[in-house]
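[1] no sequence for this one, just the structure:
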């Protein structure tokens, strides 16, 4: 009886008029209803999380660049190339480099490990090795998060710019998705079910829910050996950067154009931004922050841009698997520094043989 009463009270709470609530405190169905009532440039959904699963379980770690940016790091330089006079109005790296589409289209699942900073960098490195060296390979997230001791705290957060630095100084081995047997050091944690969607019932049954917070807070130890069956030695499997660079020039319009120029020429870049509660519930459209709490710093891979409904956007690959959002992707408003997305963007070029 008590359970039934509690359920009834919760249903009233979720359906309460959003005008009586502080938008910054909304969560769950109330937040989704509020976003969709605004008739703004994006749509929210409750389908991103299974019933009874609290989005708080994903608030482990994240990108530490938000609160502690690079500053005077002498190893990272300002974007060193000429900015193009013009770029296409729409661009998608998957279409621009079809021979690398399988690599670029890979949506990784951080599971319940706060290593978005390592996943985004590993993804961008993979894209760029394929695009610039014509070598399709997935580089290892685990090698970065476990073996880069100055990059952060593994599953409890890290700095994307230090991950790029690690790529330049020490190199990164290959490594595919969980249980893929691909490369030297595949991802150690199994994908988990971030969402509930009846149309994906069969897929959902094959995945366990992500579970309680901090299940994977203990980062795997760095093992400088490749998994059994992989014939290339760890040291010989390393991929290195020639150099890496950031985009912090002023004015902002020039910075945005330089980011677009770089993606157009060389491929994906990584970006850290402030993640708010409402983005957990993203379904489609061009996201901008409307409501909900500040959660953490998050790091993602930008693979293109465009305009939708008159709103300019970045096309972004997330790391919550393909069942989240728009097949694992989302669009974020471009040119207004939405959530700080244009404050810290980084890229690098792979070291070519003989360099």
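    Sure thing, it's come through. Remember, it's a predicted structure, so these values are computed and weren't measured experimentally.
[2] going forward, measure contacts between C-alpha atoms and count neighbours the same way
    Will do.
[3] for the protein, longest helix please?
    For the chain, the longest helix by residue count, based on DSSP state H, is helix 116-133.
[4] now residue 271: how far from residue 314?
    11 Å (C-alpha to C-alpha, to the nearest Å).
[5] so what sits against both of those two?
    Taking C-alpha atoms under 8 Å, 6 or more residues apart in numbering as the criterion, residue 271 and residue 314 both touch residue 302.
[6] list the contacts of the longest helix of the chain.
    Contacts for helix 116-133 (C-alpha under 8 Å, 6+ apart): 62-63, 97, 100, 103-104, 106, 108, 110, 135-142, 144-145, 157-160, 163-164, 266-270, 298-301, 319, 347-350, 352.
[7] for the nearest residue to residue 340 once chain neighbours are set aside, give me its contacts.
    Spatial nearest neighbour of residue 340, excluding adjacent residues (C-alpha to C-alpha, 6 or more residues apart in numbering): residue 273 at 5.0 Å. Each residue near residue 273 by C-alpha under 8 Å, 6+ apart is listed here: 66, 297, 298, 299, 339, 340, 341, 342, 343, 344.
[8] surely the fifth one touches residue 271?
    No: the criterion here is C-alpha atoms under 8 Å, and residue 339 misses it with residue 271 at 10.9 Å.
[9] ok but residue 81 is inside a strand, no?
    No: counting by DSSP: H, G, I helix; E, B strand; the rest coil, one finds residue 81 to be coil, located in no strand.
[10] tally of neighbours for it?
    9 (other C-alpha atoms under 10 Å).
[11] ditto for residue 138
    Residue 138 has 26 neighbouring residues, counting by other C-alpha under 10 Å.
[12] ok, the closest residue to it other than its chain neighbours to residue 269 distance?
    Distances taken as C-alpha to C-alpha, 6+ apart put residue 126 closest to residue 138, at 5.1 Å, once the chain neighbours are dropped. With distances taken as C-alpha to C-alpha, residue 126 is found 11 Å from residue 269.
[13] so the residue nearest to residue 269 when sequence neighbours are not counted: helix, strand or coil?
    Using C-alpha to C-alpha, 6+ apart and skipping the chain neighbours, the partner closest in space to residue 269 is residue 347 (5.0 Å). Look at residue 347: counting by three-state DSSP, its state is strand.
[14] here comes the other one, which I'd like you to weigh against the first:
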């Protein structure tokens, strides 16, 4: 693929008269009809089992946060960039890593950042080491401990979590009973689980969009934040590009690949709004400069297994514990 490919993706823009009214409420029949009347490159429809009573403040951040967390830039060579394929799907490339294709659900009021963060670590740990993580169990115990993340709905910064793991490292944990026994929870005794392995975590951020693509190809899915507008909750099919000016807040998703539909280039995205939303929980979002922020840092993690006993921390926090499936 040539370098001019990615440049051509940013040329398209929507005319001012192709936006829906900002007065339309999310998830209503009125907003769905208004979106579809534009006959754009995607279709709206009823999500969340047809309900328009979803508490959107539990799904997205309703206030501004500093999501841009700057990590060391990771740049791939021009030669590697030029070999980026036109389509890619991490679920197909790594079928044994089932966390990549799993859609999680924020119905409990848990924030999107924790599913994107824990999910991408689970994906990449599986790809790089073969270890499979129980994402739901890990999310539950991190929410319970709330160590340094401020997990009130979506008020945390996803970069804060990756900074924490890069400083502290992570442990994989084996349960000697069943998955309902979470480390150090009221359901467990100290002997009900044991530490498995300890990994140092390195966090970098791919530089340009072709580097982000290459990073996904080499290491696995990337977590990303996006601006959410009033039309996005009604996304159903096609390649999404916002047709609304009404800003609802910020949200975290996972980029698991990319492709082309009718000449339109898109990111393949895993959301955390359950399988009743979108295309069974997935979305195709147009690749353009503003979609995930011009300067947005997408944490790219790699792991180093620590085998020397003296180099393994004797003390740990629950937020470092990732439950093995």
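    That came through, no problem. Treat the numbers as computed from the prediction; the structure is a model and nothing was measured.
[15] looking only at neighbour counts, state which of residue 339 and residue 271 of the first structure leads.
    Counted by other C-alpha under 10 Å, residue 339 of the first structure and residue 271 do not tie: residue 271 has more neighbours, with 28 against 18.
[16] quick one: the more buried one is in a strand?
    Yes: counting by three-state DSSP, residue 271 of the first structure falls inside a strand.
[17] residue 21 of the second structure against residue 243, yeah?
    No: with contact defined as C-alpha under 8 Å, residue 21 of the second structure does not reach residue 243; the gap is 9.3 Å.
[18] which of these two has more residues huddled nearby?
    When neighbours are counted by other C-alpha under 10 Å, residue 21 of the second structure and residue 243 differ, and residue 243 comes out ahead with 22 against 16.
[19] mind telling me what element the residue nearest the centre of the first structure is part of?
    In the first structure, the residue lying closest to the centroid (C-alpha atoms, centre = their mean) is residue 300, at 2.9 Å. Assigned by DSSP states H and E, residue 300 of the first structure falls within strand 294-308.
[20] and the angle from the next helix or strand after that strand to strand 294-308?
    Once the chain leaves strand 294-308 of the first structure, the next helix or strand it forms, by DSSP H and E, is strand 311-317. Here strand 311-317 of the first structure runs at 120 degrees with respect to strand 294-308, directions being taken by axes from the mean of the first three to the mean of the last three C-alpha atoms, to 10 degrees.
[21] so strand 311-317 of the first structure corresponds to what in the second structure?
    Aligned by TM-score structural alignment, strand 311-317 of the first structure corresponds to residues 264-270 of the second structure.
[22] in the matching stretch, what counts as buried?
    Going by neighbour count (16 or more other C-alpha atoms under 10 Å), the buried part of stretch 264-270 of the second structure is 265, 266, 267, 268, 269, 270.
[23] what do you get for stretch 217-233 of the second structure?
    217, 219-233.
[24] widest-spaced pair of those?
    Pairwise distances across those (C-alpha to C-alpha) peak at 33.0 Å, for the pair 219 and 230.
[25] residue in the second structure paired with the residue nearest to residue 138 of the first structure?
    So residue 126 of the first structure corresponds to residue 122, using TM-score structural alignment.
[26] also residue 24 of the first structure?
    The alignment partner of residue 24 of the first structure in the second structure, by TM-score structural alignment, is residue 22.
[27] for that match, which non-adjacent residue is spatially closest?
    The shortest distance from residue 22 of the second structure to any non-neighbouring residue, by C-alpha to C-alpha, 6+ apart, is to residue 246 (5.3 Å).
[28] ok, residue 236 of the second structure next?
    Closest to residue 236 of the second structure by C-alpha to C-alpha, 6+ apart is residue 278, at 4.2 Å.
[29] quick one: contacts for the one you found?
    So residue 278 of the second structure contacts 47, 234, 235, 236, 237 (C-alpha under 8 Å, 6+ apart).
[30] so who does residue 303 of the second structure touch?
    Counting by C-alpha under 8 Å, 6+ apart, residue 303 of the second structure makes contact with 125, 128, 199, 200, 201, 202.
[31] now render the residues you listed as JSON lines, adding distance to residue 5 of the second structure and neighbour count.
    JSON lines is the format used below for these (distance: C-alpha to C-alpha, whole Å; neighbours: other C-alpha atoms under 10 Å):
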{"residue": "125", "distance to residue 5 of the second structure": "31", "neighbour count": "22"}
{"residue": "128", "distance to residue 5 of the second structure": "30", "neighbour count": "15"}
{"residue": "199", "distance to residue 5 of the second structure": "38", "neighbour count": "21"}
{"residue": "200", "distance to residue 5 of the second structure": "36", "neighbour count": "17"}
{"residue": "201", "distance to residue 5 of the second structure": "33", "neighbour count": "22"}
{"residue": "202", "distance to residue 5 of the second structure": "30", "neighbour count": "19"}
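[32] and which of these is nearest to residue 208 of the second structure?
    For the contacts of residue 303 of the second structure, the nearest to residue 208 of the second structure is residue 202 (19.2 Å; C-alpha to C-alpha).
[33] what do we get in the first structure for that closest one?
    Under TM-score structural alignment, residue 202 of the second structure pairs with residue 243 in the first structure.
[34] who touches that match in this structure?
    76, 168, 348, 349, 350, 351.
[35] distance from stretch 152-167 of the second structure to the middle of the chain?
    In terms of C-alpha atoms, centre = their mean, to the nearest Å, the centre of stretch 152-167 of the second structure is set 13 Å apart from its chain centre.
[36] from memory residue 312 of the first structure sits against residue 334, does it?
    Yes: at 5.2 Å, residue 312 of the first structure and residue 334 qualify as touching, with contact defined as C-alpha under 8 Å.
[37] ok, back up a step: of the contacts of residue 273 of the first structure, which are reproduced in the second structure?
    Mapping the contacts of residue 273 of the first structure onto the second structure (both residues aligned by TM-score structural alignment, their matches' C-alpha atoms under 8 Å) leaves 297, 298, 299, 339, 340 still in contact.
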